[in-house]
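J.: Provided below for reference: sequence and predicted model.
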Amino acid sequence: MTSAIPAIQFTLKVASISQHLFHIHMRIPALDQASVVVSLPAWIPGSYMIRDFARHIVEITAWDEHNGQLSLSKTDKQTWSIDNPDRGVVYVQYQVFAFDLSVRSAFINDEYAFCNGTSVFLQVEQAQSCEYQLNVDMEGLPENWRLHTSMPPLHESQKNHFACESYLDFIDHPIFIGRCQTQTFSVGKVDFTLLLSGDYLIDIKRICDDLTPICLHHLNLFDDEPPVSSYLFITLLSDKGYGGLEHLNSTALLFPRFDLPLMGEAKQRTDSYINFLSLCSHEFFHTWNVKRIKPEVLVKPNLYCEVYTNQLWMYEGFTSYYDELAVARAGIITPQKYLEMLGENLTRVMQGNGRTRQSVAESSFDAWTRFYKQDASSVNHIVSYYVKGGLIALALDLLIREQSDHQHSLDSLMRILWQQFGKRNLGTLDNSVVQLCKEHFQVDVSDFVEQVVHGTQDVPFDQLLHVAGLSLHQRTRTHKDDKGGSPTEKPTHTRELGMIVKNTEVGVIIQQVKDNLAADQAGLQINDRIIALDGYEVNENLLQRLVEVSQEDSLPITIIRDGRLLTRSFPVVSAEKNLFYLKIENESQFAAWLGDI
């Protein structure tokens, strides 16, 4: 690593476990500047929301190489200017409060300390492209705490010392310090490490065995020298919580500890465990799609304000498609289970009226303010670029196959995106998918993209699923937690409430009201407390039962709204067939499609 500017050097230390504090010492070499400007990012790549990480800096001071205090002034919410009259070396010392249990920030408890670089490492405005070095000070920590990060070591002989060629690289390696269990496994030319926080009796070898064919699928799909030689799955285990965030050659995951298989348990794969494997699959696929293949505006993003793109439907959507597909192709789940998961995804999209109001391109652009800041009515106003994006990926795959006489597929497109963009560190444009399909496959997907990506039309699966030997079917809900995905012969819900409610001590509280359905027609609102229907005190179950058996066109419903007792007329309407599932119509076609890479 070479640079005209000497390295920026950091020392990171867990200052207090009980107070959740990181202590950071920073050495800035002489830059021949009368003032040195430092700042902390406002967001982290891969999570498109302003998070203002600098608000967690609780104290900060600066001095020169003669131990003279330097004047330090805050110029905005995340930036400090340091007076440096001698134009020499500057030292900065600060503490960061770390108590956000997520994959996006920093967290310290009695089991471990975890951080992303965007939460703890200041950037020097005058030296963004120089080498950034890190020393992790482990002094005073419990003896069984260990350090793990994907950051390259400074020298093989120097323990706990690391270095990166630029600030953007430096912040892309999360750091774990704590009690954990690890297991390594190799797939092709890549060495993987699975890290699970804590010391629970989880069958880590079994998880690695299941991850092996999934990782192999991704490596085979791109059919090229892997962009990484090692990869680290950092898994923060908790009582509750779920999430994943991709990095250059690692990922940070958050998952419920006892949703993973324990030592000695039967080898069956529960839905929650399959979700974990799909999450790992999703984040590893991001090694190509997002970390290297990316929109042009995110090649060198401004981390201090929103960076807008219409393309997240392609990056998160395509990745969401391949995360479950890889689990199926790897033989971890049955083909029927995979179809069930596809049906659930389709149901999720089709049950939200937001899909008729917002395109996935708009959803991508508005991720900062709408997707990452959802409220109880978001289902009526927005669409998920993850879920609908995944369905679009499936449809594109079928469309490319059909129009190219099965000579090409979405797999082919991913390989071209890697070769032309990711491998060359070039960013994609809004029309790149359309252009690549036309140039390489002689397939025109422009109308499809215009209608389904930039417009609000539903994905036309009724016209495309035959390519994979499948057919599409609809039914009504059988119970309140019914997610679709599979057929049923005895629907039990023939009437639609059009709302999500939660039991309380008396009655139920409305948590969500869906557009144009019964609750909306009755004028009910979020946070209304329903205490009676047709004169009977209700709970969630009885509310549905009374509507089911009613012979009337409407029923009187009694609610409390902001301390006022109100009575409304609740219409009794038939349930919509808005749950979806897929059936195999041609076994050989389906097998050829599912097994294709």
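T.: Cool, the structure landed. Numbering: from 1, shown residues only.
J.: CA only for contacts and neighbour counts going forward, please
T.: Fine.
J.: where do the strands of the stretch 451-597 of the chain begin and end?
T.: Using DSSP state E, counting those that start in this stretch, the strands of the stretch 451-597 of the chain run over residues 470-475, 499-503, 508-513, 529-533, 536-537, 554-561, 564-571, 579-584.
J.: can you say which of those strands is nearest to His493?
T.: strand 470-475 (10.3 Å; C-alpha to C-alpha).
J.: how near is the most centrally placed residue in the chain to Arg104?
T.: For the chain, the residue nearest the mean C-alpha position is Gly244 (5.2 Å; C-alpha atoms, centre = their mean). Distance, Gly244 to Arg104, using C-alpha to C-alpha, to the nearest Å: 9 Å.
J.: can you lay out the strands of the stretch 451-597 of the chain as CSV showing mean neighbour count and distance to Trp63?
T.: Listed next are the strands of the stretch 451-597 of the chain as CSV, based on neighbours: other C-alpha atoms under 10 Å; distance: least, C-alpha to C-alpha, whole Å:
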stretch, mean neighbour count, distance to Trp63
strand 470-475, 18, 68
strand 499-503, 17, 56
strand 508-513, 22, 53
strand 529-533, 24, 59
strand 536-537, 16, 69
strand 554-561, 19, 59
strand 564-571, 16, 62
strand 579-584, 23, 64
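J.: got those strands as a markdown table, with distance to Gly117 columns?
T.: As requested, these are exported to a markdown table (distance: least, C-alpha to C-alpha, whole Å):
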| stretch | distance to Gly117 |
| --- | --- |
| strand 470-475 | 46 |
| strand 499-503 | 39 |
| strand 508-513 | 37 |
| strand 529-533 | 45 |
| strand 536-537 | 54 |
| strand 554-561 | 46 |
| strand 564-571 | 50 |
| strand 579-584 | 42 |
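J.: what about stretch 419-438, start to end distance?
T.: Termini of stretch 419-438 sit 17 Å apart (C-alpha to C-alpha).
J.: go on, stretch 72-81?
T.: Using C-alpha to C-alpha, one end of stretch 72-81 lies 6 Å from the other.
J.: contacts for that stretch?
T.: Residues outside stretch 72-81 that contact it (C-alpha atoms under 8 Å, 6 or more residues apart in numbering) are 35-42, 52-55, 61-62, 82-83.
J.: and these, which are buried?
T.: Buried residues within the contacts of stretch 72-81, counting neighbours by 16 or more other C-alpha atoms under 10 Å: 35-42, 52-54, 61-62, 82-83.
J.: and the comparison structure, right after this:
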Amino acid sequence: MNPRTLSRALAAFALSSSVISAAYAQNSAPQPVPIVSVIPEPQDRPLTTAMTLQVDATDIDRAIFHVRQTIPVEQGKPLILLYPQWLPGKHGPRGALAEMTGLMIRAGGNALRWTRDPVQVYAFHVDVPAGTASVDVEFQFTAPVRESEGRINVTPNMMNVQWEQVAVYPAGHFTRAIQVKPSITLPEGWTGVAALDGAKISGNRIEYGVTDFETLVDSPMFAGPHYKKWDLGNNVTLNVWADNAKYLEAKPEQIAAHRALVDESIILFGSKHFDRYEFLLGLTEELGGVGLEHHRSSENTRETDYFTEWDDNMSERGLLPHEFTHSWNGKFRRPATMWTPDYSTPMRDNLLWVYEGQTSFWDLVLGARSGLQSKEMVLGEWAKYAGSYAEQPGRTWRSVEDTTHDPIFGARKPKPFASQARGEDYYNESSLIWLDADMTIRQLSKGKKSLDDFAKAFFGVRDADWGVLTYDFDEVVRTLNAVQPYDWAKFLDTKLRQPGQPAPLNGLGKGGYKLVWKEEPNIFDKESMKESNVFNLTHSLGIILNKDATITSVMWNSPAFKANIVSGAKIIAVDGYAYSKDGLTSAIKAAKDNKTPVRLLMERNKRYTQIDIAYSGGLRYPHLEAIGQGETAIDRLLSPRRPKK
């Protein structure tokens, strides 16, 4: 460019810039309003006196809890009340604020003005007259009455009381420093159990002794008219409620398996971090499902046939081992970034691959060791996970540790293509990675050490301490190295923090098994499909169908995906005949000739489409198959530890 041309170009640019600047100057251009928090940070200092909490839970027809609280006021300090938001065990902001209604705050019988914080909407600023010693709080918690509103936790025959839903607390304190005296009124004839101390029962009212707010929230209640309990030893009780009393008929050998679970767990960890433990188990088709850990109890639901059809629901019996393990892993030992001083402080979930992942490993091991589940069932479940991760496309871009953030932003809602998006894989993929760690320790130590030794060294410390002992990544590595020297930092970082890793099958191979594919589902898949009433064709066509032939999941890049099939579409006909499971199975088998497509008539949004799927791979289900003869290392892992009687 010659000098004259360059000069003209620069002049044109300057002119256009000035025109743009002038035009921009004429537009409105606001500046942000600063966000200034006036909510005090929590401090580890006691509240002046104890709060009182009275819950009336008798309105079961409308599922309304009526709440009354008396909360002391600290002189010279503003009163800000908080509704719990970030809840342990739920791994995200799951506070049920939308169901809190009718909030009234009074002092001396006079209504006080309150305003919701515009940023922290779970906080309420209260105008308190000078000299006020306490305020009276009333509100209703309107529990969901249909599934579209949320989890059902009140039915005519059962309720699950989660105290964080029926209480507020003052800002500025660690929740463990806030004392509270709770009470609850239940429907006539109902029995309620919570891991709270000092219970005094008068008619249908239960009044508990003074406890701290953290312990209260960590001690939920199950209640109902059809109730039975069993002593499992070691100060552990199995409390069971059912929709009907006939579902409470358990055989001695069934209870013996639960008793063995307690024995095996205490042998494994070598300690107890509870003075007593209450399994709260609801056998129900009406109450919403739950499996939630607490330090001295757990909330659990299973179907009504838990005892009465014992031989047909073994795949469902991993829940209690999982939640019981959490008393050690998750409640006593907790990642430092997941322990929070109150329920407004966000949790950082990075180490859920220990908290939930190793728990998912131990629930399978303890299920087998106790006899709640057979070795074949546990191998079937590991086969399911191995097959899933062997063909999961989303692992190319997303690490296991990144999935630990899913409970916060994913909120556990269904995803259009879960195999590509990934979900909370830190549970089951980590289970296979911890299996690899166990088998690596066994190999390097020539069978003298295993992950059992890590469990004792990491979770089994400080017997009888039911506080919280936090840890970080480095402590996990140090403890593993103390059990068996190895580059554990690289092992964990590579497999858990790096995307694009191969499926975690090494532990299976080291343990004496390999992943194979067969036309028939393994014992776990077979029972799971029966229990959930679905037809799982993930590893063939790439779809899962519900009982109505509606597709609920489509595998990314699968034959169905390439045929533009999505979740929500419904199969109307197969090869010209009305849909049936047997008909679709036959069509998939017939297509193995590599000439015949799987021909489907699909309906989606009232539009009908004929779709031919080019697939010839036949039915495919994952199985684990022993590599050689004799007992394997995985067989030894799953063998009972308690002495034979």
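T.: The structure has been received and is ready for your questions. Just so you know, these numbers come straight off a predicted model, no measurement behind them.
J.: quick check: TM-score for this pair?
T.: For this chain pair, the superposition-based TM-score is 0.85 by TM-score structural alignment, normalised by the length of structure 1; 571 aligned residues with a C-alpha RMSD of 3.5 Å.
J.: in space, what's closest to Pro537 of structure 2 - neighbours in sequence excluded?
T.: Just to correct that, residue 537 of structure 2 is Leu rather than Pro. Ranked by C-alpha to C-alpha, 6 or more residues apart in numbering and with sequence neighbours excluded, the top spatial neighbour of Leu537 of structure 2 is Ile543, at 5.1 Å.
J.: residues touching the residue mapped onto the one you found from structure 1, list them.
T.: Aligning on TM-score structural alignment places Ile543 of structure 2 opposite Met499 in structure 1. Contact criterion C-alpha under 8 Å, 6+ apart gives Ile510, Gln511, Gln512, Val513, Lys514, Ala519 as the residues in contact with Met499 of structure 1.
J.: now Thr552 of structure 2
T.: Contact partners of Thr552 of structure 2, counting by C-alpha under 8 Å, 6+ apart, are Ile543, Ile544, Leu545, Asn546, Ser567, Gly568.
J.: how about it, what's its partner in structure 1?
T.: Mapped onto structure 1 by TM-score structural alignment, Thr552 of structure 2 lines up with Gln511.
J.: related to what we said a few turns ago, so of the buried ones among the contacts of stretch 72-81 of structure 1, which ones are in helices?
T.: Among those, no member falls in helices (DSSP state H).
J.: from those residues, which is closest to Tyr385 of structure 1?
T.: Proximity of those to Tyr385 of structure 1 (C-alpha to C-alpha) peaks at Ala42, which lies at 22.6 Å.
J.: I'd like the distance between the equivalent of that closest one over in structure 2 and Met347 of structure 2.
T.: Counting by TM-score structural alignment, Ala42 of structure 1 corresponds to Gln85 in structure 2. Going from Gln85 of structure 2 to Met347 of structure 2 by C-alpha to C-alpha gives 11 Å.
J.: joint contacts of those two?
T.: With C-alpha under 8 Å, 6+ apart, Gln85 of structure 2 and Met347 have no common neighbours.
J.: from what I can see His258 of structure 2 touches Leu372, true?
T.: Yes. Between His258 of structure 2 and Leu372 there is a contact under C-alpha atoms under 8 Å: 7.0 Å.
J.: now Ile588 of structure 2: how far from Trp190 of structure 2?
T.: When distance is defined by C-alpha to C-alpha, Ile588 of structure 2 is 53 Å away from Trp190 of structure 2.
J.: isn't Gly192 of structure 2 right next to Phe222, touching?
T.: Yes. Checked against C-alpha under 8 Å, the pair Gly192 of structure 2 and Phe222 is within contact range at 5.7 Å.
J.: just tell me what Asp590 of structure 2 corresponds to in structure 1.
T.: I think there's a mix-up here, since residue 590 of structure 2 is Ala and not Asp. For Ala590 of structure 2, the residue aligned by TM-score structural alignment is Val549.
J.: residues near its match, how many?
T.: Number of residues near Val549 of structure 1 (other C-alpha atoms under 10 Å) recorded here: 11.
J.: and what of Asp582 of structure 2?
T.: If we define neighbours as other C-alpha under 10 Å, then Asp582 of structure 2 has 9 of them.
J.: what's the nearest residue to Ser359 of structure 1 if we skip its chain neighbours?
T.: Closest to Ser359 of structure 1 by C-alpha to C-alpha, 6+ apart is Thr456, at 4.9 Å.
J.: please give me every residue in contact with the one you found.
T.: Thr456 of structure 1 is in contact with Arg355, Thr356, Arg357, Gln358, Ser359, Val360, counting by C-alpha under 8 Å, 6+ apart.
J.: and the residue nearest to the third one when sequence neighbours are not counted, how far from Val452 of structure 1?
T.: With sequence-adjacent residues excluded and distances taken as C-alpha to C-alpha, 6+ apart, Arg357 of structure 1 is closest to His381, at 6.1 Å. According to C-alpha to C-alpha, His381 of structure 1 stands 17 Å off from Val452 of structure 1.
J.: with Asp203 of structure 1 instead?
T.: Counting by C-alpha to C-alpha - Asp203 of structure 1 and Val452 of structure 1 are separated by 43 Å.
J.: please say which of those two ends up with more neighbours.
T.: Between Asp203 of structure 1 and Val452, Val452 has the larger neighbour count (other C-alpha under 10 Å), namely 19 against 14.
J.: trace that one over to structure 2, please.
T.: Match for Val452 of structure 1 (TM-score structural alignment): Lys495.
J.: cool, and Asp169 of structure 1?
T.: Asp169 of structure 1 maps onto Thr215 in structure 2 when the alignment is built from TM-score structural alignment.
J.: that match: which element?
T.: Assigned by DSSP states H and E, Thr215 of structure 2 falls within helix 213-217.
J.: quick one: stretch 405-423 of structure 1 to chain centroid distance?
T.: Counting by C-alpha atoms, centre = their mean, to the nearest Å, stretch 405-423 of structure 1 is centred 23 Å from the centre of its parent chain.
J.: got the contact list for it?
T.: So stretch 405-423 of structure 1 is contacted by 221-223, 288-289, 292-294, 393, 396-398, 400-401, 426-428, 436-437, 441, 597 (C-alpha under 8 Å, 6+ apart).
J.: name all residues that make contact with Tyr167 of structure 1.
T.: Neighbour list for Tyr167 of structure 1: Gln123, Gln128, Ser129, Cys130, Glu131, Tyr132 [criterion: C-alpha under 8 Å, 6+ apart].
J.: want to throw the residues you listed into a markdown table with distance to Glu540 of structure 1 and neighbour count?
T.: Output for the contacts of Tyr167 of structure 1, formatted as a markdown table (distance: C-alpha to C-alpha, whole Å; neighbours: other C-alpha atoms under 10 Å):
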| residue | distance to Glu540 of structure 1 | neighbour count |
| --- | --- | --- |
| Gln123 | 52 | 22 |
| Gln128 | 56 | 15 |
| Ser129 | 58 | 18 |
| Cys130 | 60 | 20 |
| Glu131 | 59 | 22 |
| Tyr132 | 57 | 25 |
